[in-house]
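Participant: Mind looking at a prediction? Sequence and model below.
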Amino acid sequence: MQRDPRAWLFDVIQAGERVQRFVSKRTYADYQADELLRAGTERQFEIIGEALNRLDRHHPDLTPSIREHQKIVGFRNVLIHGYAIVDDAVVWSTATEKLPTLLEDARKLLAALDEAAPSGDTDP
């Protein structure tokens, strides 16, 4: 049975909200100094990228609604496979500057899919 695409969008939103909580009221210097903060933030971006990768693989008609979804999946690949070259500044700017746009797109798409779902089927 194929997973409901809303579940992957929920994963994106949940992981993105975690990142926002992690970096809230923190500075770039805080981020650089805190290995747990860095690791947690990177892990959530890995989840976001993997969820978008699976959404694209199973529902390629939906991913164009997520701006820069291919870059996000590529970012996930760097975090996982290029872990030795991860640039803290890139992760920080993604978390603080680009993440709000991603979450906006994911929430809009999730809402559209919820509206189109058969009555009573609103849980992803």
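Facilitator: Yep, that arrived.
Participant: For the rest of this, base every contact and every neighbour count on C-alpha atoms.
Facilitator: Noted.
Participant: Quick check: residue 32 touching residue 26?
Facilitator: No - applying C-alpha atoms under 8 Å as the test, residue 32 and residue 26 come out as separate, 10.4 Å apart.
Participant: Looking at those two now, which is surrounded by more residues?
Facilitator: Higher neighbour count among residue 32 and residue 26: residue 32, with 14 against 11, using other C-alpha atoms under 10 Å.
Participant: what's near enough to touch that one?
Facilitator: 38, 88 (C-alpha atoms under 8 Å, 6 or more residues apart in numbering).
Participant: Presented hereafter is structure B, for comparison with structure A:
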Amino acid sequence: MIRDYRLFIKDILDSIDRIEKFVGDMDFEEFVEDDKTSTAVVKKIEIIGEAIKNIPKDVKERYGYIPWRDIVRMRNKITHDYFGIDYEIVWNVVKEKLPGLRAQVEQVLKDIE
């Protein structure tokens, strides 16, 4: 059975929620030193990118202001170049990009439900 793409959108929101809970009130140094947290955050970013791959093209085109391709590129870099992960970039994504992405994806979900 094919999974409804709305579930992938919910997976994105769930991953963002979990990332925010993992990081909590950590600062960058704590994040980098906490292998369990940094690894979990990277895994959730991978899941976000993988979920995006399962969202239909027409939906992504309708919401073209969301940086779908950039997110998938980040997922690909993390997945295929694990030893080259720049945790400063990951941290900046978590702190500066995910809140906006959450709002955008929540709007997509609201529109399609």
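Facilitator: Yep, it's here. Computed from a prediction, not measured in an experiment: that's the story for all the values here.
Participant: Now the helix or strand hosting residue 9 of the second structure on the first structure. Mean distance?
Facilitator: Residue 9 of the second structure belongs to helix 5-23 when assigned by DSSP states H and E. Here the mean offset of helix 5-23 of the second structure against the first structure after fitting is 0.6 Å, by mean C-alpha distance after the TM-score superposition for the first structure.
Participant: So the closest residue to residue 89 of the first structure other than its chain neighbours versus residue 15 of the first structure, what's the distance?
Facilitator: Nearest-residue entry for residue 89 of the first structure: residue 28, 7.8 Å, with adjacent residues in sequence omitted and distances by C-alpha to C-alpha, 6 or more residues apart in numbering. In this view, residue 28 of the first structure and residue 15 of the first structure are 20 Å apart by C-alpha to C-alpha, to the nearest Å.
Participant: From residue 89 of the first structure, how far out is residue 76 of the first structure?
Facilitator: When residue 76 of the first structure is compared with residue 89 of the first structure (using C-alpha to C-alpha), they lie 15 Å apart.
Participant: Using the three-state scheme, assign residue 55 of the second structure.
Facilitator: coil (DSSP: H, G, I helix; E, B strand; the rest coil).
Participant: dump the residue contacts of the closest residue to it other than its chain neighbours.
Facilitator: Distances taken as C-alpha to C-alpha, 6+ apart place residue 5 nearest to residue 55 of the second structure, at 5.4 Å, with adjacent residues excluded. Under the criterion of C-alpha under 8 Å, 6+ apart, the contact list for residue 5 of the second structure reads 54, 55, 56.
Participant: How far off centre is the helix or strand containing residue 105 of the first structure?
Facilitator: Taking DSSP H and E as the criterion, residue 105 of the first structure maps to helix 99-116. For helix 99-116 of the first structure, the separation from the chain centroid amounts to 12 Å (computed by C-alpha atoms, centre = their mean, to the nearest Å).
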